[in-house]
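Novice: Quick one: sequence and predicted model below, then my questions.
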Amino acid sequence: MNDTVDGLAPDEQAAFSEWQQKVAGANISQSTLLATDYLNHFNEIVMLLELVADMPDMLEECKAWAPKSYQDHFRDSTFRDKDLAVEAYNHVPVRFRRPFEDTVEQMNGLVFQALERLEDAVSLDDPEMVRIRAHAASRGIQRLIDVASSIIHGSDKAMDQAQIDEILSL
């Protein structure tokens, strides 16, 4: 007999319920214990990639962007409830945490792949290719940001491999 509720054992459910109360009133989802503020880290690179389409010299600024873990993002942020967000992450149920972390990993990979492809287009002095690749990269990352956002708000679905492959075929 399986005594789990939402995939959590009874003792895990009690701890999760306690954390749901702790984040009440904070800008952290009570459903998942995740905060959308983390996505600002990826919104930054999307904005920079969009600038590359018209200003290829912005590629250097894009290359300065680096992945940042969820907890490191909050440790370095001015987010009002940053300490709560850092600690709550340790209590995010696996059914949300796994697809969230997978999606973050996919976003990081897409950023680096996009930067390589953009660097190739810039080195070929092909402004149209730069524009096409910059737009494709920003749209692809934005699609993954949307997936991450839905996970933060309670979906436990990440993209399947075919959807990821489609995005990665910039």
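Specialist: Everything's here; your move. Numbers count the residues shown, from 1 in each chain.

Novice: switch to C-alpha atoms for all contacts and neighbour counts from now on
Specialist: Noted.

Novice: In which helix or strand does the one residue sitting closest to the centre of the chain reside?
Specialist: In the chain, the C-alpha nearest the mean C-alpha coordinate belongs to V104, at 4.2 Å (C-alpha atoms, centre = their mean). According to DSSP states H and E, V104 maps onto helix 94-123.

Novice: which element follows that helix toward the C-terminus?
Specialist: helix 127-152.

Novice: so how far is that following helix from its chain's centroid?
Specialist: Centre-to-centre, helix 127-152 and its host chain are 12 Å apart (C-alpha atoms, centre = their mean, to the nearest Å).

Novice: putting a second one here so we can go through both:
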Amino acid sequence: MMDEADFAEWQKKVEGTNISSTTLLATDYLNHFNEIVMLLEMVPDMPDMMEDCKEWAPKSYQDHFRDSAFSDKELAIEAYDHVPGRFRRPFEETIDHMNAIVARANGQLDALIAEGNEELLRETANTVTLSLQRFMDVASGIIHGSAKTMSQEEIDAALAL
């Protein structure tokens, strides 16, 4: 279990930055998922965007910041090791769900493009992006200190695309 004094020290370190002093997490990480959502939204109108979707790959929180231009990236990378489990566990589970949705969606959308089923392609892309948005909302809430996550039933429904 993390030392509360250590956590309090880290909360002070991130004050005045774009890193939440409540959780030690930064919403900038969600830009990684905003990118794939935008790409997936374009696929029905521009099926060749599927190649870009397939090139998108999951990226850990710390790797995202290592590769970013985020002003406090070193602090974000270091602070992640001090995020309390009450935030880190649900955050990482939410990210895992989003990565799974993207992986499955890429396969589904690729198959629909090959079949030429434009209506189902549009419907599936829309469902996938809405599902990813819901998970991003949950992740954002966690980053800002909310303990509210999705119920197992909601998660199962979102993952059963």
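Specialist: Happy to help now that I have it. Quick caveat: nothing in here was measured; it's all calculated off a predicted structure.

Novice: What lines up with Y70 of the first structure in the second structure?
Specialist: Taking TM-score structural alignment for the superposition, Y70 of the first structure sits opposite Y61 in the second structure.

Novice: Please verify my assumption that its match contacts Y29.
Specialist: Yes. Y61 of the second structure lies in contact with Y29 (C-alpha atoms under 8 Å); the separation is 6.3 Å.

Novice: Show me which of these two is the more surrounded one.
Specialist: A direct count of neighbours by other C-alpha atoms under 10 Å for Y61 of the second structure and Y29 places Y29 higher, at 22 against 19.

Novice: For E154 of the second structure, grab the count of nearby residues.
Specialist: 12.

Novice: Need the counterpart of E153 of the second structure in the first structure.
Specialist: By TM-score structural alignment, E153 of the second structure lines up with A162.

Novice: Mean per-residue distance, the stretch of helix or strand its match belongs to versus the second structure.
Specialist: Taking DSSP H and E as the definition, A162 of the first structure sits inside helix 161-168. Taking mean C-alpha distance after the TM-score superposition for the first structure, the mean distance separating helix 161-168 of the first structure from the aligned residues in the second structure is 1.4 Å.

Novice: now the angle between helix 127-152 and that helix, please.
Specialist: Helix 161-168 of the first structure runs at 140 degrees relative to helix 127-152, counting by axes from the mean of the first three to the mean of the last three C-alpha atoms, to 10 degrees.

Novice: Next, the angle helix 94-123 makes with helix 161-168 of the first structure.
Specialist: Interaxial angle, helix 161-168 of the first structure versus helix 94-123 (the same axes, to 10 degrees): 30 degrees.

Novice: Just list what helix 161-168 of the first structure packs against, helices and strands only.
Specialist: Counting contacts by 3 or more C-alpha pairs under 8 Å, 6 or more residues apart in numbering; DSSP states H and E, helix 161-168 of the first structure packs against helix 94-123.

Novice: For the helix it packs on, name the packing helices and strands.
Specialist: helix 59-63, helix 127-152, helix 161-168.

Novice: what's that helix aligned against in the second structure?
Specialist: Counting by TM-score structural alignment, helix 94-123 of the first structure falls onto residues 85-114 of the second structure.

Novice: Which secondary structure state does whatever residue of the second structure lines up with S31 of the first structure sit in?
Specialist: Residue pairing (TM-score structural alignment): S31 of the first structure is matched to T22 of the second structure. At T22 of the second structure the chain is in coil, as set by DSSP: H, G, I helix; E, B strand; the rest coil.

Novice: Could you do F70 of the second structure as well?
Specialist: coil.

Novice: if I line the two up, what does it land on in the first structure?
Specialist: For F70 of the second structure, the aligned position in the first structure is F79, judged by TM-score structural alignment.

Novice: Give the burial count for S169 of the first structure, as a bare number.
Specialist: Neighbour count for S169 of the first structure, taken as other C-alpha under 10 Å: 12.

Novice: And T127 of the second structure, by the same measure?
Specialist: 16.

Novice: That one matches what in the first structure?
Specialist: Per TM-score structural alignment, T127 of the second structure is aligned with A136.
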